[in-house]
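Participant: Prediction below, plus the sequence it came from.
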Amino acid sequence: MTYRVHLFRLLFSMEDDLFRIKKAERIEQLWKVNVVLIVAAIAIYFWMAFLGLGTERISGIAVTLSDTAYETSKLWFILGRALYAILFAAFILFFPSLLFYLLTGIPYQKLVIMQQVVLVVMLMERLLWIPLVIFVGLNWQVSPLSLGIIASYITEIPWVILFFGAITLFQLWIIWFQVKYISAFSEMKQYVMAINVILLHFLGWCLTALIAMGDSYILGGWFG
């Protein structure tokens, strides 16, 4: 049986598509969809950078730079965001798939399909960040859909706010989706699988907070 990847059908008719994926002996369009998603990630991060999201440090020192130096700084920032988008999309697609493959023995390609859906949802979340920043003035770590806004009332420690800011309704849906998807292929007890998925996301939230802090320091070193 051949299965052609249709991510939105998997999102909205999950049970039927899970059955088809489970029975499939051949997967078509997998790498084509991977490329499309990576290009989409580049486009979204490029757009965010073009709109000035995350350029606060550059804008803050604009008066000290010549016009050429300022435009060059913005260009490097946009190119850096495009490179980050490639690394981000590739990481989401392939690294968790490898971990779950080693843990469960589920065919790697079928796990990549799962991560394609995860990446779609994460890109949708990033699109939502744009109006929140532009029209409401809320950065991602204090989005009303995350726990970061609650953490910001409890503490002023940046890493803690960034960590809880990474925990969003989108992330909770992704955890549910991954547990349900993997459970359809694996005989591992569902609660054991849930613990493993949550642990992976916990590490991901820690890494997100560290990268966000590191990004701030790097920008400060380049443009400060």
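Facilitator: Arrived safely, thanks for sending. In this text the structure is predicted, and so the values were computed from the model without any measurement.
Participant: contacts, neighbours, all on C-alpha from now
Facilitator: Will do.
Participant: Flag every buried residue along the longest helix seen in the chain.
Facilitator: Looking across the chain with DSSP state H, the single longest helix is helix 67-104. Buried residues in helix 67-104, defined by neighbour count with 16 or more other CA atoms under 10 Å: 70, 73-74, 77-79, 81-82, 84-86, 89-90, 92-94, 96-98, 100-101, 104.
Participant: which residues are in contact with the strand or helix carrying residue 40?
Facilitator: For residue 40, the element it lies in under DSSP states H and E is helix 30-50. Helix 30-50 is contacted from outside by 4-5, 55, 77-79, 81-83, 85-86, 89-90, 93, 109, 113, 116, 119-120, 123, 126-127, 130, using CA atoms under 8 Å, 6 or more residues apart in numbering.
Participant: what's downstream of it, the next helix or strand?
Facilitator: helix 56-60.
Participant: Please compare the first structure with the one that follows:
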Amino acid sequence: MMFRVQLLKGLLHPHDTFDQLERAEAAKGLWPRVALLFGLSIIIALLSGFFGINTETVSKQLSITNGNLFEWQKALFAFGNGLSGVAISFLVLFVVPLFYWSLLEVDFLKLLIMQLFVFTIYLIENILLILLGVLYGIDRSASPFGLGVAAQYIMDHQLALRFFGSISIFQLWAIYLQYQFLKRASDRKPSYIMLMIIGVSIILWVFGALFSSIRIEQLF
């Protein structure tokens, strides 16, 4: 059976899509979709840097540096965002499936296809966060989609707020999709699969919080 990779269909009809993927013997359109999402991730990351999303630490230096240095700092930030787009794409699309493959003995390419749907969700969230940042000056830690706003009422630690801000309805959506496929494709107990997915998600949230908390101005 040939499985045709259709990102939108996978998000809107995950049960039918994953049933077909589980039975599939080959996939059509996989690598073009991988290249597409890689490219979109880099573009979105560059746009985030271009619009100054999460550049508060750089903006604070405006009053103490000349215009050329400030623009250079912003350009470096955007470049760093672009590199992060590459790193995150590789991590989500290849490292995570490799980890699942090593523990669950599920076909790697099927895990990669599953992660294409997951990564599409991540990109949708990042696009919305850019819009919130440009229109309302809201960053990830204060996003209405995540737990960052609620966490602000009980703590004031920036790293913790960024971590809880990463736990959003989009991340829960991604966890749900992974669980729905892996419980079909693996003989492992559903509780084991869920704990594994949550563990991987926590690692990604910590990674994202640490990266977004880098104080850019200390590099200069």
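Facilitator: Yep, that arrived. Just so you know, these numbers come straight off a predicted model, no measurement behind them.
Participant: picking up where we left off before, report the buried residues of the helix holding residue 40 of the first structure.
Facilitator: Here helix 30-50 of the first structure shows 30, 33-34, 37-38, 40-42, 44-50 as buried, counting by 16+ other CA under 10 Å.
Participant: For that helix, give me the average deviation versus the second structure.
Facilitator: Aligned to the second structure and superposed, helix 30-50 of the first structure gives a mean residue distance of 1.0 Å (mean CA distance after the TM-score superposition for the first structure).
Participant: orientation of that helix relative to helix 67-104 in degrees?
Facilitator: For helix 30-50 of the first structure against helix 67-104, the angle by axes from the mean of the first three to the mean of the last three CA atoms, to 10 degrees is 140 degrees.
Participant: Helix 30-50 of the first structure maps to which residues in the second structure?
Facilitator: Aligning helix 30-50 of the first structure against the second structure (TM-score structural alignment) gives residues 30-50.
Participant: wait, is residue 65 of the second structure part of a strand?
Facilitator: No: per DSSP: H, G, I helix; E, B strand; the rest coil, residue 65 of the second structure lies outside any strand segment and is coil.
Participant: now it: how far from residue 58 of the second structure?
Facilitator: Counting by CA to CA, to the nearest Å, the separation of residue 65 of the second structure from residue 58 of the second structure is 10 Å.
Participant: who's more crowded, the two?
Facilitator: residue 58 (18 against 11; other CA atoms under 10 Å).
Participant: Apart from its chain neighbours, what residue comes closest to that one?
Facilitator: residue 217 (5.9 Å; CA to CA, 6 or more residues apart in numbering).
Participant: Map that neighbour across to the first structure for me.
Facilitator: In the first structure, the residue paired with residue 217 of the second structure is residue 220, using TM-score structural alignment.
Participant: from memory its match sits against residue 55, does it?
Facilitator: No: Residue 220 of the first structure is not in contact with residue 55 according to CA atoms under 8 Å; the separation is 10.8 Å.
Participant: So for these two, which residue has more residues nearby?
Facilitator: Using other CA under 10 Å, the more surrounded residue of residue 220 of the first structure and residue 55 is residue 55, with 17 against 12.
Participant: Now the longest helix belonging to the second structure on the first structure. Mean distance?
Facilitator: Longest helix in the second structure by number of residues, with DSSP H as the criterion: helix 108-136. Here the mean offset of helix 108-136 of the second structure against the first structure after fitting is 1.0 Å, by mean CA distance after the TM-score superposition for the first structure.
Participant: Kindly spell out which helices and strands sit in contact with the helix or strand that that helix is followed by.
Facilitator: Downstream of helix 108-136 of the second structure, the next assigned helix or strand under DSSP H and E is helix 148-151. Judged by 3 or more CA pairs under 8 Å, 6 or more residues apart in numbering; DSSP states H and E, the packing partners of helix 148-151 of the second structure are helix 158-166.
Participant: what's the following helix or strand after the helix it packs on?
Facilitator: That would be, after helix 158-166 of the second structure and using DSSP H and E, helix 169-185.
Participant: List the buried residues of that following helix.
Facilitator: Buried positions in helix 169-185 of the second structure, judged by neighbour count with 16+ other CA under 10 Å: 170-171, 174-175, 177-183, 185.
Participant: Out of those residues, flag the one nearest to residue 163 of the second structure.
Facilitator: residue 171 (12.2 Å; CA to CA).
Participant: which residues touch the closest one?
Facilitator: Residues near residue 171 of the second structure by CA under 8 Å, 6+ apart: 121-122.
Participant: what about it, distance to residue 197 of the second structure?
Facilitator: In terms of CA to CA, residue 171 of the second structure sits 11 Å off from residue 197 of the second structure.
Participant: And for residue 88 of the second structure?
Facilitator: From residue 88 of the second structure to residue 197 of the second structure the distance is 17 Å (CA to CA).
Participant: can you check residue 129 of the second structure too?
Facilitator: Counting by CA to CA, the gap from residue 129 of the second structure to residue 197 of the second structure is 24 Å.
Participant: Between these two, which has more neighbouring residues?
Facilitator: Legend: neighbour count by other CA under 10 Å for residue 129 of the second structure and residue 197, higher for residue 129 (22 against 19).
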